[in-house]
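Asks: Attaching a predicted model along with its sequence, questions to come.
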Amino acid sequence: MKKLILIAVAMLLAVSLPEFVSAQKYSSLDKSPADIAYFRPGGRNSQPVAKVIYSRPQKKGRKMIGAKEPFGKIWRVGANESAEIKFYRDVTFGDKSIKAGTYTLYAIPNEDKWTVIINSKIDTWGAYSYDQSKDVARVDVNVEKPSKEIEAFSIAFDGDGAGNGKMYMAWENYQVAVPIK
């Protein structure tokens, strides 16, 4: 009898398990997919200096910087969750000393310069709970025009093997570069 009950339970599980698994809900692809940019000055296998986790909104025919993301207003740098930057060691970001750690990355875009902000309040969505009193550094950088229009907001690094480089942020016809040492 015990064997019969075990066989019945096993058959019931075998029939219902596929239904349970297929009933799971998975979200569709985000309209502003998440991405990661690493600063590894010595190449792919070297120790990182910095890492940025951010979402990549796309222009899709719209005017973004100066319109949807207004000039002179705090911006989360990307979309969705506020971008986070992790420094694996103490660095100079622009002309400001930053201790190793994880921070939120914001910007105030303007037509000719952006103020790039490192803030200690992490795990935030958007810039809705931005708290200026938590700013660790503010760095003003001049706007450059990229060689071609950038459809999806992008962050990239370049640098030398000594750990000196730049963090680039670009979207549409706007590009800024923050020196990192």
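Replies: Great, that's in hand. These numbers were taken from a predicted model, which means no experiment stands behind them.
Asks: CA atoms for contacts and neighbours, from now on please.
Replies: Noted.
Asks: quick one: the strands in this protein?
Replies: 34-39, 50-55, 84-87, 91-93, 96-98, 101-109, 113-119, 135-142, 150-159, 165-172, 174-180 (DSSP state E).
Asks: how about those, which one is nearest Leu13?
Replies: strand 34-39 (37.1 Å; C-alpha to C-alpha).
Asks: Against which helices or strands is that closest one packed?
Replies: strand 50-55, strand 150-159 (3 or more C-alpha pairs under 8 Å, 6 or more residues apart in numbering; DSSP states H and E).
Asks: what's the angle from that strand to strand 150-159?
Replies: With axes from the mean of the first three to the mean of the last three C-alpha atoms, to 10 degrees as the basis, strand 34-39 and strand 150-159 are set at 30 degrees to each other.
Asks: Put this next to the previous one:
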Amino acid sequence: MRDPVRVTAALLAGCALALAGCTADPPEPPDPAPTEPDDGRTAAEEPVRDYLDAMRVKDVEQGRAQLCPATQEIFDASATGPGGDFAERFTVPRTQVVDTRPVTVGFEVTATVTVAVADATTDVELVFTVTPTGEDGWCIHDETSSSPAADSTEQPADESGGPPADESASVSAD
């Protein structure tokens, strides 16, 4: 027969150990999975977002401020012209950055811009090349349209026979 004192002591010791596990501080949760390091994408998108906002409200100076200095002269000559991003003949009701990818000189930031002339609207894809300024900032070095005019059936045409709205002047410092 077992010694009742020993059995009781063993049971009490087991209960004490079990209770100690329940009252101890819970283990620290594991650190969240590491996120992808910011390689500059977010910062490179900022001047593009600011430029797109400037297009929407037709703020030429704000748009110009997002460009690299070598690009500003070209911008000044074409921004408000018939095919320019700030032309009065069309509005820009919506814009959206849709892709950012690294390139040799910085990043290419692709945006979809909805352009409206009278009752016609079309989506235009603009590709901005954004380069570092050397001051922990970024500026737009180049802008091109990757939306061929012939692909859209709702293409707003310029009444003067000029280019459609998505043929915005390419701004480049090349």
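Replies: Nice, thanks for sending it over. Remember, predicted model here, so these are calculated numbers, not experimental data.
Asks: Quantify their similarity with the TM-score.
Replies: The TM-score (TM-score structural alignment, normalised by the length of the second structure) is 0.30; 90 aligned residues with a C-alpha RMSD of 5.3 Å.
Asks: now, of the helices and strands packed on strand 34-39 of the first structure, which is deepest in the fold?
Replies: strand 50-55 (a mean of 23; mean count of other C-alpha atoms under 10 Å).
Asks: could you say what helices and strands that one packs with?
Replies: strand 34-39, strand 84-87.
Asks: most packed of the ones you listed?
Replies: Greatest burial across those, using mean count of other C-alpha under 10 Å, falls to strand 84-87, with a mean of 21.
Asks: can you list the helices and strands packed on strand 34-39 of the first structure in JSON lines and add distance to Lys96 of the first structure?
Replies: Putting these into JSON lines (distance: least, C-alpha to C-alpha, whole Å) gives the following:
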{"stretch": "strand 50-55", "distance to Lys96 of the first structure": "15"}
{"stretch": "strand 150-159", "distance to Lys96 of the first structure": "18"}
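Asks: of the ones you listed, which approaches Leu17 of the first structure most closely?
Replies: Of all these, strand 50-55 comes closest under C-alpha to C-alpha, at 35.3 Å.
Asks: After whichever strand or helix holds Thr8 of the second structure, which helix or strand is next? Please name it.
Replies: Thr8 of the second structure is part of helix 4-23, with elements assigned from DSSP states H and E. The helix or strand immediately downstream of helix 4-23 of the second structure is helix 41-57, counting by DSSP H and E.
Asks: Go through that following helix and flag the buried ones.
Replies: Judged by neighbour count using 16 or more other C-alpha atoms under 10 Å, the buried positions of helix 41-57 of the second structure are 41, 43-49, 51-56.
Asks: who does that helix touch, helix- and strand-wise?
Replies: Packed next to helix 41-57 of the second structure, using 3+ C-alpha pairs under 8 Å, 6+ apart, are helix 60-64, strand 91-103, strand 106-117, strand 120-132, strand 138-145.
Asks: so of the ones you listed, which one's packed in deepest?
Replies: Scoring these by mean count of other C-alpha under 10 Å, the most buried comes out as strand 138-145, with a mean of 23.
Asks: Which strands or helices does it pack on?
Replies: helix 41-57, helix 69-78, strand 120-132, strand 171-172.
Asks: For Arg101 of the second structure, which of the ones you listed is the nearest?
Replies: helix 41-57 (7.6 Å).
Asks: What is the burial count for Glu172 of the first structure?
Replies: Glu172 of the first structure has 20 neighbours, counted by other C-alpha atoms under 10 Å.
Asks: ugh, typo on my part, it should be Glu19 of the first structure
Replies: 11.
Asks: can you redo the strands of the first structure as JSON lines with distance to Val21 of the first structure?
Replies: Output for those, formatted as JSON lines (distance: least, C-alpha to C-alpha, whole Å):
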{"stretch": "strand 34-39", "distance to Val21 of the first structure": "26"}
{"stretch": "strand 50-55", "distance to Val21 of the first structure": "29"}
{"stretch": "strand 84-87", "distance to Val21 of the first structure": "34"}
{"stretch": "strand 91-93", "distance to Val21 of the first structure": "47"}
{"stretch": "strand 96-98", "distance to Val21 of the first structure": "46"}
{"stretch": "strand 101-109", "distance to Val21 of the first structure": "36"}
{"stretch": "strand 113-119", "distance to Val21 of the first structure": "41"}
{"stretch": "strand 135-142", "distance to Val21 of the first structure": "45"}
{"stretch": "strand 150-159", "distance to Val21 of the first structure": "35"}
{"stretch": "strand 165-172", "distance to Val21 of the first structure": "40"}
{"stretch": "strand 174-180", "distance to Val21 of the first structure": "45"}
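Asks: mind checking which of these is nearest Glu19 of the first structure?
Replies: strand 34-39 (30.5 Å).
Asks: what's the angle from the closest one to strand 174-180?
Replies: 40 degrees.
Asks: what's the angle from strand 34-39 of the first structure to strand 50-55?
Replies: 160 degrees.
Asks: Sweet, I'm off.
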